[in-house]
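In: sequence and predicted structure are below.
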Amino acid sequence: MPQALINVLRCRALSVLVGLLLALAGALPAAADEDEAATWLERLGPALNMTSYRGVFVYARGENVHSMQIAHRYNNGVVEERLVLQDGGSGEIVRKGMNVVCVLPETGRVKLDQVIPSGPFAEAFTSQLMPVSRWYRAEMKGEDRVAGYEVVSVSLSSKDPYRYSHRLWLEKSTGLLVKSHVRNAEGEVLEQFQFTSLHIGEDIPDSEFKIRTQGREISRTLDEPTPTASVVQRMNGWQLGWRPEGFVPAAAPRSGKGQAVAFSDGLAAFSVFVEPAGPVTMPTGASKIGATTVYMHQVNEGDNAFLITVVGELPPQTARQVAESVRIEDSLALGAGES
């Protein structure tokens, strides 16, 4: 399995809201019947970054449930965030601008590279204005209360079997995302996020954004979102023969030896890793946690073997089709035979 993928999967339970609170800034449904939903989604983009708040949320993926404390503020044009795991051991994430550090006491600090989006919610996709209404049907689902705040609910239903559907709850005065569901075609909730306590608009002191967990520090700055043309150039030595309509190259994450490209339809996202297969045979096929699928497939090209890994918020059958469509064109470009 790619080392970058291993790092992400280890930190995923902690990091999900880092991307989650950057979500959907580009989701702009346009059909006449979706005008009200589009208006709320337009508000959501600024609210995700520019609203100051603190609280506790619960995130569930399949049978895995985690509770986290969060402090978030927009300070002099810079997003600052600190998340602290409340159960299952200690750990925290601190973000300042594009710098994100995952702190795990048992392993030291692990830098979160821009590799795999957390569900559909990723820094790499917030600046892209894609025609989400072509792939999802948006509609209002009424009003409710979450964590003591009045909210409106917006449904984004997939128009094809290649992606999941979403349900969002937005706080009425700010447009802040306070609850979300990811659902399959049968309506089953695969992943969900919800604030259990929330205070919006507080003046949060600097001390709330200091790393407090002891550990070895590895610090880097996340890359800015990569232009599509540059991303396509990263597909050096391989081609993706099929992907669901609407998914376009959106980022070129680091993958160590080999290559990786991320794709987004403006809401959902997945990444494809292509690297020389190691001496240890990796299990192939699909594994799934909540809405996140990891599909591994081996391709032989001459005397060289390559491991294809697709990771993202896709149905397993979609991830399989994507992985099995990869074609190796230039073994040397992918580092085959290098020591």
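Out: Okay, I see it. Residues are numbered from 1 along each chain as shown.
In: please make it C-alpha for all contacts and neighbour counts, starting now.
Out: Noted.
In: packing partners for the longest helix seen in the chain?
Out: Longest helix in the chain, counting residues (DSSP state H): helix 3-20. Here helix 3-20 is seen to pack against strand 78-85, strand 92-96, strand 99-104 when contacts are counted using 3 or more CA pairs under 8 Å, 6 or more residues apart in numbering; DSSP states H and E.
In: quick one: the last one to strand 78-85, angle?
Out: To tie it back to what came earlier, the one meant is strand 99-104. Using axes from the mean of the first three to the mean of the last three CA atoms, to 10 degrees, one finds that strand 99-104 and strand 78-85 are set 10 degrees apart in direction.
In: ok, and what's touching strand 99-104?
Out: By CA atoms under 8 Å, 6 or more residues apart in numbering, the residues outside strand 99-104 that reach it are 11, 14-15, 90-95, 109-112, 213, 215, 218-222.
In: around Asp33, how many other residues sit close by?
Out: For Asp33, the count of nearby residues is 13 (other CA atoms under 10 Å).
In: okay, helices next: where are they in the stretch 151-300 of the chain?
Out: Ranges of helices in the stretch 151-300 of the chain, per DSSP state H, counting those that start in this stretch, are 228-233.
In: isn't Gly256 right next to Ala4, touching?
Out: Yes: under the criterion of CA atoms under 8 Å, Gly256 makes contact with Ala4 at 6.8 Å.
In: pasting the second one now:
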Amino acid sequence: MRFAAKVRFMVCLLVAWASALASASEDVLRLLERSLSPPDIDYHGTVVLQIGDRVQTLRVTHMNKEGKRVEWVEVLEGEPRETVRIGEEVRCFLPEEKLVLMDRAAGGSGVPYHPRGSVGRIEASYQIEPLGEGREAGREVVGIRFVPRDALRFGQEWWIDKESGIVLKRTIWDEAPVRVLETQFFSDFRVTGLPDVAQVRRKFGAHEDWQRIDLRGRRIEAADTGWAFTVMPAGFELEAVFQRRGPSGKTITQWQIGDGLASVSVFFEPWDGDEIGEKTDDFGATKVVRRREPGALRTAMGEVPDVTLRALLDAMVRHQGAQ
């Protein structure tokens, strides 16, 4: 083949490859967009949550009935616990304490993982890289890596079921140093043989004789909290604000903040102490920073580095005259 002809051939080949890659990228982004929408199928399976050498296994059932999201999550080892959700109402059953915690659903994370956001919003803070196809829980999946554009967030990898759009495996990793912080995956995933929804509804209304603690809050406007954020860390936005009555009887304010992929909550509770101090904890990818100061206990927690949580706490200012 003459040189000019060879060049034309290589150019045509590169154009074909580029077209194929662009098409594959569009397919991946469409699947990602679908995974960011509320699940529209019924399924159940076993979810494994791994943090270091600690492993927790849960049995998960998800259904859509009469326009409501119905979920049942059972912890399969250790202290027995069950969480049942119908619509936006959530009840957590703790048999050893004979206690029922009642709350409202908030945010898009959890077990199983249901993200919230949009592709455009995620792309502002992460580089999206396709990982190709594979298999998880015996099903065909597509992998996507989210590489953070700064040090304010962790990286993630998702393996999304091609048929349903459900995230069957999610890994959260840190770059400094490179290490896996947490992995959540379905060891089995089925769309048939689900429990009857009536069984889940019975669970939701069970144990009327147990002690009940109502943690349900009400949504409020940010301007009504007495606090404001002077500036948000890059890519993060305020999504909602709630207030609820805490176990001590004092009002707790919660700000929900996210970047489309990572989710953070900031809590404020008044207290009578005058100590000043800060404490940091972590549970896998979830970091917690608590600050005590005269009259205020503030806590920031989420699947982000400590620096992001401290930036949020640093940005909080009290309105003049607010309590």
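Out: Here it is on my side, so go on. These numbers come from a predicted model, not from an experiment.
In: out of Gly256 and Ala4 of the first structure, which sits in the more crowded spot?
Out: Ala4 (20 against 13).
In: how about that one, what does it touch?
Out: So Ala4 of the first structure contacts Asp113, Val115, Arg254, Ser255, Gly256 (CA under 8 Å, 6+ apart).
In: could you rerun that using 10 Å?
Out: When contacts are counted by CA atoms under 10 Å, 6 or more residues apart in numbering, Ala4 of the first structure touches Leu112, Asp113, Gln114, Val115, Ile116, Pro253, Arg254, Ser255, Gly256, Lys257, Ala260, Phe273.
In: how close does the corresponding residue of the second structure for the first one get to Val200 of the second structure?
Out: This points to Leu112 of the first structure. Matched by TM-score structural alignment, Leu112 of the first structure corresponds to Asp103 in the second structure. Distance of Asp103 of the second structure to Val200 of the second structure, given as CA to CA, to the nearest Å: 17 Å.
In: same deal with Leu49 of the second structure?
Out: As defined by CA to CA, Leu49 of the second structure lies at a distance of 23 Å from Val200 of the second structure.
In: again, but for Val231 of the second structure
Out: 43 Å.
In: would you enumerate the residues in contact with Leu85 of the first structure?
Out: Leu85 of the first structure makes contacts with Ala13, Leu14, Ser15, Val56, His66, Ser67, Met68, Gln69, Ile70, Gly91, Glu92, Ile93, as judged by CA under 10 Å, 6+ apart.
In: try it again with 7 Å
Out: Leu14, Ser67, Met68, Gln69, Gly91, Glu92 (CA atoms under 7 Å, 6 or more residues apart in numbering).
In: counterpart of it over in the second structure?
Out: Aligned by TM-score structural alignment, Leu85 of the first structure pairs with Val75 of the second structure.
In: Leu5 of the first structure too?
Out: Using TM-score structural alignment, Leu5 of the first structure has no partner in the second structure.
In: count of neighbours near Leu5 of the first structure?
Out: When neighbours are defined as other CA under 10 Å, Leu5 of the first structure has 21 of them.
In: do Asp282 of the second structure as well
Out: Using other CA under 10 Å: Asp282 of the second structure sits among 14 other residues.
In: Phe270 of the first structure versus the aligned residue in the first structure for it, what's the distance?
Out: Matched by TM-score structural alignment, Asp282 of the second structure corresponds to Lys288 in the first structure. Remark: distance between Lys288 of the first structure and Phe270 of the first structure (CA to CA) = 14 Å.
In: same check on Asp206 of the first structure?
Out: From Asp206 of the first structure to Phe270 of the first structure the distance is 35 Å (CA to CA).
In: again, but for His166 of the first structure
Out: With distances taken as CA to CA, His166 of the first structure is found 16 Å from Phe270 of the first structure.
In: thinking again about what came up before, could you check how many residues crowd around the closest residue to the match of Asp282 of the second structure other than its chain neighbours?
Out: Nearest residue to Lys288 of the first structure, sequence neighbours excluded (CA to CA, 6 or more residues apart in numbering): Val294, at 6.3 Å. The number of residues packed near Val294 of the first structure is 23, by other CA under 10 Å.
In: wait, doesn't Val294 of the first structure sit right on Val311?
Out: Yes: if you go by CA atoms under 7 Å, Val294 of the first structure and Val311 touch, sitting 4.6 Å apart.
In: shared neighbours, the two?
Out: Between them, Val294 of the first structure and Val311 share no contacting residue, judged by CA under 7 Å, 6+ apart.
In: tell me who's in contact with the residue mapped onto Arg170 of the second structure from the first structure.
Out: Correspondence of Arg170 of the second structure to the first structure, assessed by TM-score structural alignment: Ser180. Ser180 of the first structure makes contacts with Arg167, Leu168, Trp169, Gln192, Phe193, Gln194, as judged by CA under 7 Å, 6+ apart.
In: center of the second structure, which residue is that?
Out: Closest residue to the average C-alpha location of the second structure: Ser109 at 2.3 Å, with CA atoms, centre = their mean.
In: kindly provide the distance from it to Glu79 of the second structure.
Out: On the measure of CA to CA, Ser109 of the second structure and Glu79 of the second structure end up 23 Å apart.
In: same question, Glu89 of the second structure
Out: Glu89 of the second structure is 23 Å from Glu79 of the second structure, by CA to CA.
In: and if you look at Glu237 of the second structure?
Out: Separation of Glu237 of the second structure from Glu79 of the second structure (CA to CA): 36 Å.
In: report whether Ala24 of the second structure is found in a helix, as I expect.
Out: Yes: Ala24 of the second structure forms part of a helix when assessed by DSSP: H, G, I helix; E, B strand; the rest coil.
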